[in-house]
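Participant: pasting a predicted model and its sequence here:
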Amino acid sequence: MFSNWFLKSFRILLLPFAFLYGLVIIIRNWLYDKNISRSTTFALPLICVGNLSVGGTGKSPMVELLVRKLKDRFKVATLSRGYKRKTKGYVLASEQTTSIEIGDEPMQFHRKFPGIPVAVGEERIVAIPQLLHDRPESEVIILDDAFQHRAIKAGLNILLTDYNNLFTRDFYLPTGDLRDSRSSYKRADIIVVTKCPSNFSEEERMSIAGEIEPLPHQQIFFANITYGNPYHIINGTEISFSEQTEVLLVTGIANPKPLKKYLEECSRTYFQLQYSDHHIFTIDDFNEITDRFEHIHSENKIILTTEKDATRLLKFSQRMDGMPFYVIPVEHSILFGQEEAFTRSIMDFIEHFAKPI
């Protein structure tokens, strides 16, 4: 509690830098709004998934949700920046690709959807033509975390905001978590409030919708996180939690709070080794994990990690032989019976896409 108080106090002291950062963002957006800085369009449907803040709003599960809904009807590809990878420029994932080459989230997409082209590139305006050259059959490209990348104008913008940290209540970095202006939400076509609680009520839904004030052309949806059965990191064998299971949770993600709450409800006890977001695990980290696990005195115990973290832990696969090392899948679930409406909005955009002249 003291550390949280100290962090909040320190961030308030950085308020002058937040105003300066906000001014830069406002000027940049003004240049694009006035067409002084130009945005490029492409002759195929581009779906952008993004947010206005730093931290986890659930972009990866949203990309996966879109891929699952579209892959049987359209030839889908994904394009990400490839955050914290050790390579530069455009890279298209192959059978030999590792998370070091493309980043953990794209590697997660590649592992879960092996038939889907997964590419990375810092400059998406350069990477899109390269992706289309390599995979000319692509009919739809999903742009991961590209809402601020205004050099490209996507045909459909999906903006995510965390129920626990709505952009309407946030402020610019470094005092707050905003990396873009709150008014930029007006560029979105679909707004999704993610990580809603399981007891989320109709009254609260209306209250948040009123606070966000979607424009006439915008649709707003609400989603919560659902967890699937953990599967073994090597052989994929699934297990189910029991009330007697003791868990060592290993995470290197921005916001593990929803997962921790889930474990509190469905396991006997959990212990945690928490690393920084996108942490590159070392052999010392792996030794720390195994040592901590050995000190849990229970016959019914497992190690649990996220799918994102699993991509960075697989390099220790030989050392995991025989270990109960499991991965927990996470998905978005659209609330209030609106999943069909959400899907229909995506499909309508693609089916009625008008190529730029």
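Facilitator: Alright, I've got the coordinates. Numbers count the residues shown, from 1 in each chain.
Participant: every contact and neighbour count from this point should use C-alpha atoms.
Facilitator: Will do.
Participant: show me where the protein has strands.
Facilitator: Secondary structure of the chain, counting by DSSP state E: strands at 46-51, 76-80, 91-92, 118-120, 140-144, 156-162, 190-194, 219-227, 231-232, 246-251, 269-274, 301-306, 325-328, 330-334.
Participant: can I get the ones you listed in JSON lines including distance to residue 108?
Facilitator: What follows is the strands of the chain, written out as JSON lines (distance: least, C-alpha to C-alpha, whole Å):
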{"stretch": "strand 46-51", "distance to residue 108": "16"}
{"stretch": "strand 76-80", "distance to residue 108": "12"}
{"stretch": "strand 91-92", "distance to residue 108": "14"}
{"stretch": "strand 118-120", "distance to residue 108": "10"}
{"stretch": "strand 140-144", "distance to residue 108": "13"}
{"stretch": "strand 156-162", "distance to residue 108": "20"}
{"stretch": "strand 190-194", "distance to residue 108": "20"}
{"stretch": "strand 219-227", "distance to residue 108": "16"}
{"stretch": "strand 231-232", "distance to residue 108": "14"}
{"stretch": "strand 246-251", "distance to residue 108": "15"}
{"stretch": "strand 269-274", "distance to residue 108": "20"}
{"stretch": "strand 301-306", "distance to residue 108": "10"}
{"stretch": "strand 325-328", "distance to residue 108": "12"}
{"stretch": "strand 330-334", "distance to residue 108": "12"}
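Participant: alright, now check it against this:
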Amino acid sequence: MKLLRLLLFPVVPIYYIITWLRNRLYDMGWKASTAFPFPVICVGNLSTGGTGKTPMIEYLVRLLKDDYKLATLSRGYGRATKGFRLAGAQDTAATMGDEPFQFYNKFKPELAVAVDGDRVRGINQLVLKVAPEVILLDDAFQHRRVKAGFNILLTTYHDLYVNDFVLPTGNLREPVSGAKRAQIIVVTKCPETLSEQERTGVVNLLKPQKQQQVFFSFITYAEHVYSENASLPLKTLRPFTLVTGIANPKPLLAFLKQAGLSFRHHAFKDHHVFSEQDVAGILEDSTCIVATEKDYMRLMQFEQLKDKLFYLPITVGFYEQTAFNNAIARFVSGD
């Protein structure tokens, strides 16, 4: 794959020009963007994935749900349905997509969760059916037909967008210049012991605009794994089977190895649709199976995994948590 990407390097300037020109047309108003008269917060990235959008959306939900009528809107990647869909009791990861179903499963009934590939239509439908006070757009930074009032751009500490190329050789969906649309840049998956000097060095690399704020976040893993009906201390699981179908499992693997845990890893591509054959392979010699929460949403449908399948929750922490929370609060309140 790496060799193929290198061979495709001559295509990079073409992709760059096309995506740059598209952005310019929106910036100049030649392509229309729709703004809305209530707070719309977009969480996205420049890269193709693995920056931590899902835990960031969940952080914002926890931050805002007690004070505002809240909704999330995602594309619903990999779902078997089409058009607008508002999550309800009949839905699964197959009908909503794994990440939206995770939001619904975790925050119902406080949070309205919807999917629609057309975000403008999706927002209008949410207004009609739910009348939310704040909408969180998941992975919509390149969806320029919506003019979000506030953009949060994520980039990982070990893979900053300034060190990458656009597709197909690199992983960027658009040129680095697109970062200027963000009000906030969050450097995700940082070490928990990142010094102020190291953070300053990253900021200097990113070269944010004067009006942009840069924050640093890290992932905290839970001390227990959970199923629908039980929980177990993570440190007691020896050995176990780990299942990942996410863009970047490296931080999770590093955490588990550092904790001295013994496990066998089944790695699948991001948003993998698990089959009966996959499950049979996972079950070989497995008395306990631990998945990411996103993968758990897709695996919980398999009856043969009942009583063996658990997920490991993660949460986001910030070095400058109060300042980040205040920035969100100011936008939502209109101050």
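Facilitator: Happy to help now that I have it. Here the structure is a predicted model, which means the values were calculated and not measured.
Participant: TM-score for the pair, please.
Facilitator: Here the TM-score for the pair of chains, by TM-score structural alignment, normalised by the length of structure 2, is 0.97; 334 aligned residues with a C-alpha RMSD of 1.3 Å.
Participant: tell me where structure 2 has helices.
Facilitator: In structure 2, the helices defined using DSSP state H lie at 2-7, 12-27, 53-64, 93-96, 98-107, 119-129, 196-206, 250-258, 276-283, 293-299, 321-333.
Participant: the aligned residue in structure 1 for residue 147 of structure 2 - how many residues pack around it?
Facilitator: Aligned against structure 1 by TM-score structural alignment, residue 147 of structure 2 finds its counterpart in residue 153. Neighbour count for residue 153 of structure 1, taken as other C-alpha atoms under 10 Å: 19.
Participant: burial count for the equivalent of residue 209 of structure 2 over in structure 1?
Facilitator: With TM-score structural alignment as the criterion, residue 209 of structure 2 lines up with residue 215 in structure 1. By other C-alpha under 10 Å, 13 other residues sit near residue 215 of structure 1.
Participant: show me the residue at the heart of structure 2, geometrically.
Facilitator: residue 53 (2.1 Å; C-alpha atoms, centre = their mean).
Participant: circling back: okay, the helices of structure 2 in TSV with distance to residue 35 of structure 2 next?
Facilitator: Below are the helices of structure 2 laid out as TSV (distance: least, C-alpha to C-alpha, whole Å):
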stretch	distance to residue 35 of structure 2
helix 2-7	37
helix 12-27	13
helix 53-64	21
helix 93-96	25
helix 98-107	23
helix 119-129	9
helix 196-206	28
helix 250-258	37
helix 276-283	44
helix 293-299	31
helix 321-333	15
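Participant: nearest to residue 160 of structure 2 among those would be which one?
Facilitator: helix 196-206 (8.0 Å; C-alpha to C-alpha).
Participant: mind checking how far the closest one is from the chain centre?
Facilitator: 23 Å (C-alpha atoms, centre = their mean, to the nearest Å).
Participant: coming back round to it: so what's the match of residue 147 of structure 2 up against?
Facilitator: The neighbours of residue 153 of structure 1, taking C-alpha atoms under 8 Å, 6 or more residues apart in numbering as the test, are 39-41.
Participant: ok so, going back, out of the helices of structure 2, nearest to residue 47 of structure 2?
Facilitator: Set against residue 47 of structure 2 and scored by C-alpha to C-alpha, those come closest in helix 53-64, at 11.4 Å.
Participant: could you tell me where that closest one falls in structure 1?
Facilitator: Going by TM-score structural alignment, helix 53-64 of structure 2 sits over residues 59-70 in structure 1.
Participant: what residue of structure 2 is the furthest out?
Facilitator: Structure 2, farthest from centre, C-alpha atoms, centre = their mean: residue 285 at 31.9 Å.
Participant: looking at the helices of structure 2, which is closest to residue 241 of structure 2?
Facilitator: So among the helices of structure 2, helix 276-283 is nearest, using C-alpha to C-alpha, at 7.4 Å.
Participant: separation between residue 69 of structure 2 and residue 284 of structure 2?
Facilitator: Distance, residue 69 of structure 2 to residue 284 of structure 2, by C-alpha to C-alpha, to the nearest Å: 45 Å.
Participant: please say which of the two ends up with more neighbours.
Facilitator: Neighbour count, other C-alpha under 10 Å: between residue 69 of structure 2 and residue 284, residue 69 has more, with 16 against 9.
Participant: the more buried one against residue 132, yeah?
Facilitator: Yes - the criterion here is C-alpha atoms under 8 Å, and residue 69 of structure 2 meets it with residue 132 at 5.1 Å.
Participant: over in structure 2, see which of the contacts of residue 153 of structure 1 survive.
Facilitator: Among these, the ones still in contact in structure 2 (both residues aligned by TM-score structural alignment, their matches' C-alpha atoms under 8 Å) are 39-41.
Participant: of these, buried ones?
Facilitator: Buried subset of these (neighbour count, 16 or more other C-alpha atoms under 10 Å): residue 41.
Participant: nearest to residue 54 of structure 1, of the kept ones among the contacts of residue 153 of structure 1?
Facilitator: Distances from residue 54 of structure 1 to those, taken as C-alpha to C-alpha, are shortest for residue 39 (23.1 Å).
Participant: what's the closest non-adjacent residue to whatever residue of structure 2 lines up with the closest one?
Facilitator: Counting by TM-score structural alignment, residue 39 of structure 1 corresponds to residue 33 in structure 2. With C-alpha to C-alpha, 6 or more residues apart in numbering as the criterion, residue 33 of structure 2 has its nearest non-adjacent residue at 4.3 Å, and that residue is residue 145.
Participant: repeat for residue 128 of structure 1
Facilitator: residue 79 is the one closest to residue 128 of structure 1 (C-alpha to C-alpha, 6+ apart), at 7.8 Å.
Participant: and for the counterpart of that neighbour in structure 2, the neighbour number?
Facilitator: In structure 2, the residue matched to residue 79 of structure 1 (TM-score structural alignment) is residue 73. Applying other C-alpha under 10 Å, we find 26 residues neighbouring residue 73 of structure 2.
Participant: so residue 73 of structure 2 sits against residue 124, correct?
Facilitator: No - Residue 73 of structure 2 is beyond contact range of residue 124, at 11.0 Å (criterion: C-alpha under 8 Å).
Participant: circling back: using CSV, lay out the kept ones among the contacts of residue 153 of structure 1 together with distance to residue 340 of structure 1.
Facilitator: Below are those laid out as CSV (distance: C-alpha to C-alpha, whole Å):
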residue, distance to residue 340 of structure 1
39, 32
40, 31
41, 28
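Participant: show me what contacts residue 160 of structure 1?
Facilitator: Neighbours of residue 160 of structure 1 in contact, by C-alpha under 8 Å, 6+ apart: 49-52, 57-59, 191-194.
Participant: just give me the closest of these to residue 24 of structure 1.
Facilitator: Ranked by distance to residue 24 of structure 1 (C-alpha to C-alpha), those are led by residue 52 at 14.9 Å.
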